[in-house]
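Peer 1: Sequence first, then the predicted structure:
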Amino acid sequence: MKFTKMLDLVTNILNRESDTQVDVCLTSQMANQIELWTRMYENRSPWVNNEDVLSANLAPAIASELARLVTLEMKSEITGGAAADYLNTAYKSKVLKDIRRYVEYGCAKGGLVMKPYITRQGIEVQFVQADCFFPLSFDSSGRITQCVFTEQFRKGQKIYTRLEVHTLHEAAVHIVNRAFVATNDYSLGSEVPVNSIDRWSELAPDIVLEGTDRLLLGYFKIPMANAYDSDSPLGVSIYSRAVNLIKEADRRYSNICWEYEGTQLAVHIASSLLKHNPNTDKDEYPGGKERLYRMIEYNAGAVDKPYMDTFSPEIRDSALFNGFNNQLKLIEFNCCLAYGTLSDPQSVDKTATEIKASKQRSYTMVSDTQMALQAALEDLVYAMDFWAVLYGLVPAGDNYEVSFDWDDSVIVDAEEERNQDRSDVAMGVMRLEEYRAKWYGETLEEAAKNLPEPAMVEE
């Protein structure tokens, strides 16, 4: 079911049984944008028809590159007592193992929810993409206070839908599971007890969890202003400001592909020059050259030579590639990427000022996104600890600490920084043990011990 249609159905269900209208922060306009960003990420952009207009795969490339830069040197762990050890094992295997892939989904669609839950095997984490959950309200700090998750499957002629509503009220979270059965894609159908469906038989229809000041999930969103709805706290896609630019880039890419297709070498030849095969009643081309020769009718007099002409126009690839490359630079600028990320790095102007500004734009975006991801992961670990304590998997009150190391090499040119430190050592403004501690991962005491002995000078 389309995201916008599901939003209407969910809103109608909630308003039908509420004394006051539910103020849904996810507007139909934003829902349409999320659908568009999803289609672009899946190479199903509305302007791509695979005939006149092809896809240059720019949207997934942009999301993938930002996710790569954000998580390239990411290190995180949970430390503390016994509870921290248990949480850290689940954290590394269920979250960090595939974090880059899920961050890419969040970059593409504008948001990602990380929601832990308990199974017989322990803690699991569900990653819910922006087109599969419906945030209904936020508090003044931008934290979600009410949202709906949907799950849907088809069995035979029936479509089963589950709505999982999370609501934060004072110091408690209220979770409601509701199930519906329909025979078409246009409605949710009739409501049935959630326990009556085998897949959801172990779910509680209604539960209140006290002792928490936030919903039990982590919400990651791209740290860009929402240009489609300035009052909305929802995240936007990394390429949200470059939709029309990507559309034009796809057209220019298609023109390049057609240029190579339309200017292929061909020989126009009169049919009288071809040998006719009576068995197939067709004219035969020279072996393996069917693609090269194009037969035409030639109706001149008998004394004229049979017609043969070579079609070999000059390819305008340089001009077309220049236009396409300039379009990629516009996309890079609007997606906060450095020039040369998508465009040809050899064609990027090499002035020091332009290079510095371009890199700073990309570095700032990566750094801000890392901080947004860190905040979401901290909320996720909080939720994991809450559920683990609730089910007796870890002792209550056992403190833990979440640490993050993003590595400045993603934000700063490490080689340039290292050369600067060497210069400082040579000038005497930085001690050798400080340099060694910084670049060899040692403490100052270890670095001082590991320094080579000064060479003995013979008298």
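Peer 2: Yep, that arrived.

Peer 1: From here on, just use CA atoms for contacts and neighbour counts.
Peer 2: Will do.

Peer 1: Find the centremost residue of this structure, please.
Peer 2: Nearest to the mean C-alpha position of the chain, by C-alpha atoms, centre = their mean, lies residue 104 at 2.5 Å.

Peer 1: got the buried residues for the helix or strand that residue falls within?
Peer 2: Assessed by DSSP states H and E, residue 104 sits inside helix 99-109. Using 16 or more other C-alpha atoms under 10 Å as the test for burial, helix 99-109 gives 100, 102-109.

Peer 1: How about stretch 51-66?
Peer 2: Using 16+ other C-alpha under 10 Å as the test for burial, stretch 51-66 gives 53-64, 66.

Peer 1: Find the nearest non-adjacent residue to residue 173, please.
Peer 2: Leaving aside its sequence neighbours, residue 173 sits nearest to residue 209 (C-alpha to C-alpha, 6 or more residues apart in numbering; 5.1 Å).

Peer 1: Just confirm the one you found is within a strand.
Peer 2: Yes. Under DSSP: H, G, I helix; E, B strand; the rest coil, residue 209 falls within a strand.

Peer 1: In addition, the following structure is provided for comparison:
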Amino acid sequence: MFFRSEAEQAFDVDVIESPIMDTVIKKSAAVYSGEPMWKDAQNGIRTINFAKTLSSETARLATLAIKITIEGSARAEWLQKQTDAVFFSIRKWVEYGCAYGTVVIKPNGKTLDVFTPDEVLITDYDNQNITGMIFKDTYTQGKWYYTRLEYHRFAEEKQGEETVRPYYISNRAYRSKSPDSIGDPVALKDTKWSELMADSPPILKANGESLDGPMFGVFVTPQANNVDKSTPLGLPVYAEALEELKDLDIAYSRMTGEINDSERIVLADDRLLSPAGTPVNKVNPGAAATKNLPKYVRNVYGDGPDSFYQEINPTLNTEVRVKGINALLSQIGYKAGFSNGYFVFDQKTGMVTATQVESDDRRTIQYIKDVRDQLEKCMDAVYYALSVYADLYGESPAGEYEVTYDFGDITYNREEDRARWWNYVNAGKVPAWMYFVKFEGFSEEDAKAMVEEATPKEDELFDSKYKEE
């Protein structure tokens, strides 16, 4: 992290260093971006980037049909607006957290910024809860690269006989001609961050008490960090399966390499390929025969005109290789938290996931529940930080708010639900219009009108009976 020394000097603080986690973060970033250390084009080792698949699938299930509702006051309405503005980014935030082990979400006064571990420095934490952090923000203008370091922390100060912990935010800006260097200090007024203060006044509650937490939220993966037990950072969801991910890439590369090399080959004497009566070029045998040949035909020079013709049809070991790949997928998925057999490779459709998580697949269900709990904890902290900003800048009236998180059932199957609801209709337990609204896309008004039109009127029933008699 090339900005560490400048950050320590600018804010006169010691960053909490974890060389082991620095290595993990760099390795994770490379694996997630599709550039793992075992990738080797010269030896035909490619990557299918299954680490991305693991992170993406975890985030997809964790945020499946997510709904966040905030109620209780005008402050709640304002927080709901902030949520709605970034709603479709939540899944991406969770994926970054799964890929890097940690992601930090911080309000900036206008919206929410997201930081991966390679963009922050930890300065203080208490019982695995980060309370002090330096954030790196950048932008480019012309030939210049601008960087801003934003330092959040609590401080202990005496107020009479009592000790309070005001919260401070400090900003420093830098300018460089290289993206790999933070460069030299520059005044905030000469950057796009001109509205920010270099050092904020002490931030406290309206009653003078200390804030309940920092002005950012942290999402970490639920598994314990066995690489560095002292750090509050989490591990990528695939951290335990790096060796298997390497084996998977090798196995897949070998299989596709074999398929690519499996083209039929015909070896034929050049005299077999020459038209009848065409003389053979003694100086350059096969010169006449090698013109305009199919690419699978190889011209050879045999002992006699009819002495050599051979077809080579390589036999593929695809079925055996797929079994090996599926064994690796099962092991990788299990180490990442999924149930055995969740990930499957099919020869026809490629890499797929199970179409439905069965009710007895408790491991996957519990794993996703743990991820959702971490997301709720993070978002609760984000809402608190937003509320503090609202107080500081008068964005909305003060007031209580209650956050409700509603997640989709990962065992849900739409066709089963459709059949169940139709049985409810047939049994008279729910009106038919509700079925058409829920499963056929009708508006409530149109569905009710359609059902009413299709229902025989009482007079029509009597008329029909009279006619039959």
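Peer 2: Looks like it arrived, so ask away. Model, not experiment: these values are computed from the prediction.

Peer 1: And the TM-score between these chains?
Peer 2: TM-score of the superposed chains, computed with TM-score structural alignment, normalised by the length of the first structure, equals 0.76; 390 aligned residues with a C-alpha RMSD of 3.3 Å.

Peer 1: Of all the residues in stretch 85-93 of the first structure, which ones are buried?
Peer 2: Within stretch 85-93 of the first structure, the residues that qualify as buried are 85-88, 90-91, counting by 16+ other C-alpha under 10 Å.

Peer 1: tell me what the longest strand anywhere in the second structure is packed against?
Peer 2: Longest strand of the second structure, by residue count under DSSP state E: strand 129-141. On a contact count with 3 or more C-alpha pairs under 8 Å, 6 or more residues apart in numbering; DSSP states H and E, strand 129-141 of the second structure meets strand 120-126, strand 144-154.

Peer 1: What range does the shortest one cover in the first structure?
Peer 2: Strand 120-126 of the second structure lines up with residues 133-139 of the first structure when matched by TM-score structural alignment.

Peer 1: just to revisit the earlier point, got the angle between the longest strand of the second structure and strand 144-154?
Peer 2: If you take axes from the mean of the first three to the mean of the last three C-alpha atoms, to 10 degrees, strand 129-141 of the second structure sits at 160 degrees to strand 144-154.

Peer 1: so how far is strand 129-141 of the second structure from its chain's centroid?
Peer 2: 21 Å (C-alpha atoms, centre = their mean, to the nearest Å).

Peer 1: Buried residues, it. List them.
Peer 2: Residues of strand 129-141 of the second structure classed as buried: 130-136 (neighbour count, 16+ other C-alpha under 10 Å).

Peer 1: From the centre of the first structure, give me the residue that's furthest out.
Peer 2: Outermost residue of the first structure (C-alpha atoms, centre = their mean): residue 303, 68.5 Å.

Peer 1: pull the longest helix from the first structure.
Peer 2: If you go by DSSP state H, the first structure has its longest helix at helix 352-390.

Peer 1: Need the residues that contact the helix or strand that that helix is followed by.
Peer 2: Scanning forward in sequence from helix 352-390 of the first structure by DSSP H and E, the next helix or strand is strand 400-405. With contact meaning C-alpha atoms under 8 Å, 6 or more residues apart in numbering, strand 400-405 of the first structure is reached by 73-81, 83-84, 374, 378, 381.

Peer 1: by contact count, what packs against the very next helix or strand once past strand 400-405 of the first structure?
Peer 2: Moving toward the C-terminus from strand 400-405 of the first structure, the first helix or strand encountered (DSSP H and E) is helix 414-427. When contacts are defined as 3+ C-alpha pairs under 8 Å, 6+ apart, helix 414-427 of the first structure packs onto helix 432-440.

Peer 1: So which bits of the helix it packs on are buried?
Peer 2: 432-437.

Peer 1: Stretch 28-38 of the first structure too?
Peer 2: Buried-residue list, stretch 28-38 of the first structure, by 16+ other C-alpha under 10 Å: 30-31, 33-38.
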